[in-house]
Every structure is written in structure tokens, then in C-alpha cells.
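[1] Build me a structure from this.
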Amino acid sequence: AFRASESGDYYLLVLVHHFVVDGMGYRLFLEALEDAYNALAAGHDVNGAEAVQRLSPWLKRLEHYANSEAPDELKHWEGIDYDQFNFRVSDASSGRTSVAEESARELHDASLKGRREDANGRSLRVDRAKYHLEIDREATASLLSIGARSANCQDFDVFLAALSGACGALFGNYSLWIDSLTSTRGRLFDDFDSSQIIGLLSELVPLSLNVTGRESRSDRARLIYRQRNALPRGGIGFRALKFLNRDPAVRRRLDRLPLPRIGVNYRARLQRHFPRRFLDTEPSPLWIGEHMHQAAAIHVFWFDVGYQSGDLQIDTTYDPSMVDYEVTRHLCTVLQQELLQTINEIRKISGHLHP
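    Below you'll find the model as predicted:
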């Protein structure tokens, strides 16, 4: 704590490791800081954060799950019809080569280690380009309030429904096989509460969206919601098996499955409710999970969806060896239209049901 001058205001400088400052961990830290401040201001002693558990018990529980319960979930992943997800980018450049499947998998599996080469030491294409778009404040507010008005759909499902509609309109395929950057928190285990753990616990979770394109936009969002909730343990078991299971045969079976070519990092709801009571002005966007360039390197499209100053922000990273700027711009334009139309459709239905 310091003052810029003898009569100036006090400032508090806090240095925190990035491992602590994911969305959930930062909330716990700010709550503990606020409790301590209020206690001291009232003349009371400050209690330690006994409720905040250490990370190691959670990791041990996750490892136990990966080697005991999770192998039974393999039949779910192996039973998916992956042929339905083969979307083709019509304007892909034939003059440039894309990353080979083997090299892509090598990069995908080693992404958290920062590797940029395949098994033979050859450099992989990791250059990417981006397209940015925004959704206005009114539509954003309607999107982020959907979960409070409907028990059958969340704002993330609305975004995925719009993405399905955009890919269907451009590439003729509404069904998608995607990577979703998902927090491994929540009540995955009945015997363990992970909501009080400080630590960076996010993972890429594969998500299969089986959509025909004949549904209404609101029905498509609700269908996606049901499919997301039907995933075993929210899909965390897939990654637990891949990296924590000790049986090489289990990991080989997972490696036979195709890699998702679309990735989504959706964190708008988290950012909207981020505690700002210690801040006088709107800060720069807290792009939690933004630096996923390594993990996103094998995706044709990667969508970063965040919230800033009331507007939904969407950054689309695309693979220039597979698709060009104009195709991406067209995709994002249709995505924006689909998102607004889906929001309006659900808003009308909600208004009819809850006048």
C-alpha cells in the first residue's frame, strides 16, 4: 500500500501469479481481500482463507477419476459418428499446404509445452490472422440474460447455435465437432467441491453438436444445451483420460479420434460479472484464457468471445493455409446475423412466456 504524495490517495499494489488469476481464482482472491478489509475497518481480527482449498487434492481426485471411472466413458466418444462433422471450406487455397494430421496432433498434444515442431524437427505453420466483430450493447444484454429467463438454454448455447447456422450457411454443415475451452471447476464430483480452489483449471473439451439445420434457431440452441449436458462429466473425462490415465492403450484409442478443427473460448458471462468494486473505471478487457495460440494452432477457426464495456467482442483467428480473409469475413458476417436473429427469437419466446 502506498501514496503517490503525502496528501494523495492510497493505492494497493498486488502481484499475483497467473496461475492464481483465472476467473474463479481471482473472484476468491477479491472476496478474501474484501473480507479482510471489512474486518480490519470494523476493528476485528482477520481470519485466514481456510475455506480455500489447495490445488493438490483436486488434482489427486481428478487423477483417480481418470484411472477408475473415466475409462468407462470411452464408448461415448468412440460411438460418435464423426463423418457428420466433415465440413469443407469452399475457398481454401490450393497453393498452400496445411499442417499434416500427424503434425497437427503432435502440436495439439504438446501445446501446453510450447512446442512448435513436429517429431522430425520440422517447423509447423502457426501463423494466424484475425477478424474482429462486436455485438451492440442491447443485444449483448439480451444474450447474457438468457440463462436467467430460460431453464432450457444458456448464452453459450445461443452462440453455438449461431455458429452452427453460420457454418451451415457457408459450408453446408450444421453439425460441428469443436474444442471448447472450459473450466474444469464446478461440481464434477459429488465428494469434492472444486469451487473454492485457487488455481488455473481450464481445458480444451471436445464437444459434438449434432444439428440438422431444419430446426428453428431457438430450438437449435435448446438442442445444443441438451447435448452439452449429456456429455459424461461435462467432457472433462476426455482430457483426463488423455493426460492422466496410465494405460497407453486407452490413450491410443483416444488418439484415433479426429481432432476438432473449430475452437471456441467463450468467457463473456464470466467477464460481465467480474468484480469491479475495487476499480474506479472500466478496465481494459480481462481476456481470461486469451493466450491459447499454441492450443489453437491446428484449428481452421478459433473464436475468442469476451465482454467489454457492455458489448460482446468476438475475435476470430483463422488458418491462412486453409482459408483466406474473405471467407472468414463472410463467416463472421453471417455469424453476427445468426446471433442477432437467435437472440431476438429467444427474446420473443421468453417475452411471450413471461410477460
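[2] Please make it C-alpha for all contacts and neighbour counts, starting now.
    Noted.
[3] how many neighbours does the closest residue in space to residue 312 that isn't next to it in sequence have?
    If the residues on either side of it in the chain are set aside, residue 312 comes closest to residue 135, at 5.0 Å by C-alpha to C-alpha, 6 or more residues apart in numbering. When neighbours are defined as other C-alpha atoms under 10 Å, residue 135 has 19 of them.
[4] One more, so I can put them side by side:
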Amino acid sequence: LRFSRDGLGQHTVGDDAGDGLVLHHRDLSPLGPAAQDRAMAAEIARAQRGLRPERRPLGRAVLFSLGPHRPDRLFVTVHHLVIDAVSWQVLLAELDRAHGQAASGTPVDLGPPPASFQDWAHRLAQYTADGEFDPEAAYWSRTAGRVHADLPRDLDGVAAPGDERAVTVRLGAAWTEALLRDVPQAYRTQVNDVLLAALAHVLAHWSGRGQVAIALEGHGREARALGGGLDLSGALGWFTTLFPVVLEVPGTPGWGALLKSVKEQLRAVPRRGVGYGALRHLRPGTSGGQPLPDHAEPPVSFNYLGRLTTSDASGTLFARPPGRFELFGGDRGVRTRPLDVTALVADGQLEFTWHHSAARHREETVRRLAEEVLEALRAIVRHCAGPNSGGATPSDFPLAGLEQAEVDRLVGDGRTVRDLLPLTPVQSGMLFHHLSAPDAGVYLEQVHLDVRGVPDPDALARAWQETVERTPELRAAVVWADAGRPLLAVHRHCVLPLAHHDWRALSPARQRERLRDLLAADRAAPPALDRPPLMRLALVRLSGDRVRVVWTFHHVLLDGWSVFHVLSDVMAAHAALARGEAPRLPERR
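    The predicted model follows:
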């Protein structure tokens, strides 16, 4: 790849034949460790400064041989115009795989090439030209109009080349593990939501505003936002999105209210922000396109790079590097934004780096803000570990069409309910008839059948429970939203009501009589619709390995086709348990 500038000042990417990632080898084994480190630093600086967008190559690699007492080092640098953070993981994985094949003497085969950056760029341009992002224009115009560019500042200087500074702070490993593990479960958040909530909380307190404008970076590999059909998981390139968000920091006290509010505001961003840049830069030149209005840029940017890992396993090309993953800035120009905040997890610790201009902010001010964000995250972790934490939000149940107050009433802390779903018209009709005559047994279904080859009824009971755990619909109950609208609440877990009967000592005639009584009693006490599951089971042992199964359920739960899926899964689970194996059932939706 290379970039060239056309007459309009735009850069265009070209695909030239020739060297791509140039590899140089430097044998430093005759030198001592200190001299090796100095030589590597000098060579790395030359490699980085030699990258120019207008000429190839845009990537260089240097392999340092350090002798028998130090492992070899591979340094790779690629111009940031053509590679994003996600691409580094892809690149290193492919290098590892290719090296393993070459070292074993087999031809290098990385499989069919994935969708390329060019494929994505053409799809994005065409998708934009076709007006697919046009419905988002009103949202982005409103958001842009709410952006405020001012922040408190310590100094009245003007940003100039060379005055960039960086402050780095780290959350301890134990706090980081709790943040990544416990907090997302409590409020069904992503890590990015939590980090932005803490950042917005601190910036709002510092600026004295209830709104915080942030330029948010995303990985941009949103193939579904472009109609699907592109697998970008193995693609190399610059897919990063940059779009404004204006976060309202709620006046309601409490970390739970903050997390819920920020999460919902981020979920309201259409297609994870892909359309903003497309509308702003690609749509104006097309027929009928309306550019987004110019607006002030958010004074703060934020980018969460995720968990950066390298393998420590034997047999791989790469081991954990001795240094840190860093962005080399070269000869930086003037900063266009007062604050740029980057977060990542490295070596088990969450790390924030705050880039700022020394002409605007003193280091102690930026460090104080950075430490306050860490303290906010610790407070959030402590809150989520407490007994009164947790909750869901309307975006967790997009089909239900609820407000936050209804969600709180219906699911409480959200730990027991997995989903809320509207009833189909047929289900609603069944529910209406049931409520009209609750004692008539309308739409109460009973399935009873003989199963042979069951010497242990407890194993069959475990197979049924396993099927309930794998089938969300079997864990549903009816709840009522405001205005009397019924919904199905799918619970995370529930125990299937089960009764065991042993009729082996009875005659066949007496067994038939007892079965009639059991069925009649079951129909006389239908399952309550507001408590899961809307079914129950009776297992009647008739002989040594013969069991009569009586399965009673409300028809609002299952249609006839689904009944056979459930029975098939139960039989498969029982067969696995009988062999002493763990059941492997399909995940039902």
C-alpha cells in the first residue's frame, strides 16, 4: 500500500506490486547487553522515521540476533494510516502461523484471503451513495449541535509542536480483574460503557457541566452495519471510526444510575457510529446528499483498545515482549484536541494514557483527573460487589418497548431474567381465553408416553432439567407491562417441578386407573402463568426399565412442532447420561 495526494488535497490509496513489509536482519551478538540495547534503539528509531505515506513501504521489520544468552527480538512498525490496533493481533497471528509452517518445511498456506480493506472501502462508499445512512443524518446533526468545545485550562498558551505530554496511570491487577469480570454482569454493560461512565463522571465534575462531549473511537469492523456479507475479522487496515457522543451525566446520585444512563446513551448511537464519518465525508458529493453541518469538535477523545496479549506458550514464534505497546508519534504537529485518552489492558492491568499540551494544562492537573477516573472505577467495582447493585435497561430488551421504570419493576436487579419478549398474536389470543376461563383448562396440554430402557428414572429427570437449561423458552413466564400488555419473561434458571411415582407393584388395570387420576389431578391444577416454568413433569415407574412420562404444559409456551424438538433433546440428553457423558444439546433460541 501507499498513499498519494491528488489535486484536491485528498489522499488516495494505491495497491502497488513490490515489497510490502520489508524485513532487515541485524546481528548484534558480538555486543554486550547494554550496547545491544543502544543499537536496537537506534535502529528502531531509523525504521520508524523512515516511513512516509507517499512512498512504499509503509511497514518495516527488523530481526535482531542477540546471541545465545538473549532471545532474538523482532521489531515491527507500520504506519498508522494503514493499520489499526485490531490489525496488530491479526498480523502477529498470521506471522506466527506462517513461520510455523515454514520452519516445519511445509508450504506457507494462510488459507483464502479474508475480505480486504479495499472491499470494505468500496462497500462503505456504495452503501453511503445509495443513501443507506441518510436516516441517521438527523441524529448526527442533533448530536453535533450539542457539542461544546471548551474545557477548564490552567494556562493561556497556544499549543505548539513539541509541547505534547503524556500521563499514564494504572489500575491494579485485582481491581482490573474485578472490573472486567463482575461489573459487566451486574448491569449488562460492556467494558467500554463502564470506562466512559467513569470518565464522564470526572469530566463533568471538573467542568461543572451536566453534559460531556467526547470524540469516541471504535474498531469500525461493523460488517452488519453495511448489510453483512463481509468477514473483517482477519482483515488488515484502518477501519477505525471516530464520532461524537454527548453524554448526559444524571443528577440522580449513585453509580447504578450513572452506569444505566451512559449505557443507554451509547446504545442509542446508530450502527456504532459507522454512519457519522460516511455522511460527513462521503455523502456530500453524491446526488441528493446533504452534508452534516460543521460543528465544534469534542475537546476530549477516548479510545479503548481492549486487552493486548501475546503468547507465553512454548512452540509459538512470539513471547511476551519486554517493553510496552506504544504509538510512535514521530515529529508531532500541533495538537488539535486538548485531551486524548487511551485505555488498554496490558499484563493484567488497566492502563490509561492522557495526552495533553503543556501550553494548556499542567501535568499535576491531568494526573489528578487520571487518578480520579481510577478511583471512580474502584468505587464502581465496590458498588457492583454490594447487595443492592445490578439492573437492566430498555436496550437489553429491544423487542419489549419498555421505559426504564417498567424494566426496574419487571426484572429488578436483572440477575434472574434473561430476556423480555412480546407475545405473538396467537399467544396473546391463548392468554386471553385462559384468563376468560381460568378454571376450564383452556390450552393446557398433556403429553404422556411410555419410555423403555430407563433403569434409572433420576437420569431421565436430569435429562429433562438439562433440556430446560438449554432451551430459553422453557424458562419463560408471563409478566404484565404498563397498560396491561403481556410479555414473556425468560428466566436464566429455573427448576422443573417433578414428581416421581413407583407403580411397579400395581397390576396393569390398577396402573391405568391411577394414570387417569393423575391426569385429572394435573388438569385440575394448571401451572401458574406468572412463575416459570409453565410446565411440570411426572415420571411413573411401571417396570424395571419402563417409565411413563406425563408432561403437562400451557400451550402459550410451545407449539406442536416445538414439542418434538423438546422430546428429541430429552432423549439425546438421557442417552448421553446413560453412557456416562455430558449431554451436548443444540442451543435453542
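[5] rewinding a little: what residue in the second structure is paired with the residue nearest to residue 312 of the first structure?
    Here residue 135 of the first structure is matched to residue 171 in the second structure, going by TM-score structural alignment.
[6] cool, residue 30 of the first structure as well?
    Per TM-score structural alignment, residue 30 of the first structure is aligned with residue 92.
[7] give the contact list for its match.
    By C-alpha atoms under 8 Å, 6 or more residues apart in numbering, residue 92 of the second structure lies in contact with nothing.
[8] Please verify my assumption that the match of residue 135 of the first structure contacts residue 376.
    No: assessed by C-alpha atoms under 8 Å, residue 171 of the second structure is found out of contact with residue 376, at 11.0 Å.
[9] Doesn't the match of residue 30 of the first structure belong to a helix?
    Yes: under DSSP: H, G, I helix; E, B strand; the rest coil, residue 92 of the second structure sits within a helix.
[10] distance of it from residue 148 of the second structure?
    The gap separating residue 92 of the second structure from residue 148 of the second structure is 40 Å, by C-alpha to C-alpha, to the nearest Å.
[11] got it, and residue 500 of the second structure?
    Separation of residue 500 of the second structure from residue 148 of the second structure (C-alpha to C-alpha) stands at 68 Å.
[12] more crowded one of the two?
    Neighbour tally, residue 500 of the second structure and residue 148, criterion other C-alpha under 10 Å: the higher count belongs to residue 148, 17 against 14.
[13] Please enumerate the strands of the stretch 201-350 of the second structure.
    Ranges of strands in the stretch 201-350 of the second structure, per DSSP state E, counting those that start in this stretch, are 211-218, 241-248, 300-308, 339-346, 349-357.
[14] Give me the mean deviation of the helix or strand just after the last one from the first structure.
    Later in the chain than strand 349-357 of the second structure, the nearest helix or strand by DSSP states H and E is helix 363-384. Averaged over the aligned pairs, helix 363-384 of the second structure sits 2.2 Å from the first structure after superposition, using mean C-alpha distance after the TM-score superposition for the first structure.
[15] If you count contacts, what does the helix or strand following helix 363-384 of the second structure end up packed against?
    Counting by DSSP H and E, the element after helix 363-384 of the second structure in chain order, helix or strand, is helix 404-411. Here helix 404-411 of the second structure touches strand 476-481, going by 3 or more C-alpha pairs under 8 Å, 6 or more residues apart in numbering; DSSP states H and E.
[16] residue range for the strand it packs on in the first structure?
    Mapped onto the first structure using TM-score structural alignment, strand 476-481 of the second structure spans no residues at all.
[17] downstream neighbour of that strand in the secondary structure list?
    The helix or strand immediately downstream of strand 476-481 of the second structure is strand 485-491, counting by DSSP H and E.
[18] which parts of that next one are buried?
    486-491 (16 or more other C-alpha atoms under 10 Å).
[19] Now tell me what touches the helix or strand just after it from outside.
    In the C-terminal direction, the helix or strand that comes right after strand 485-491 of the second structure (DSSP H and E) is strand 498-502. With C-alpha under 8 Å, 6+ apart as the test, strand 498-502 of the second structure has contacts from 461, 536-542.
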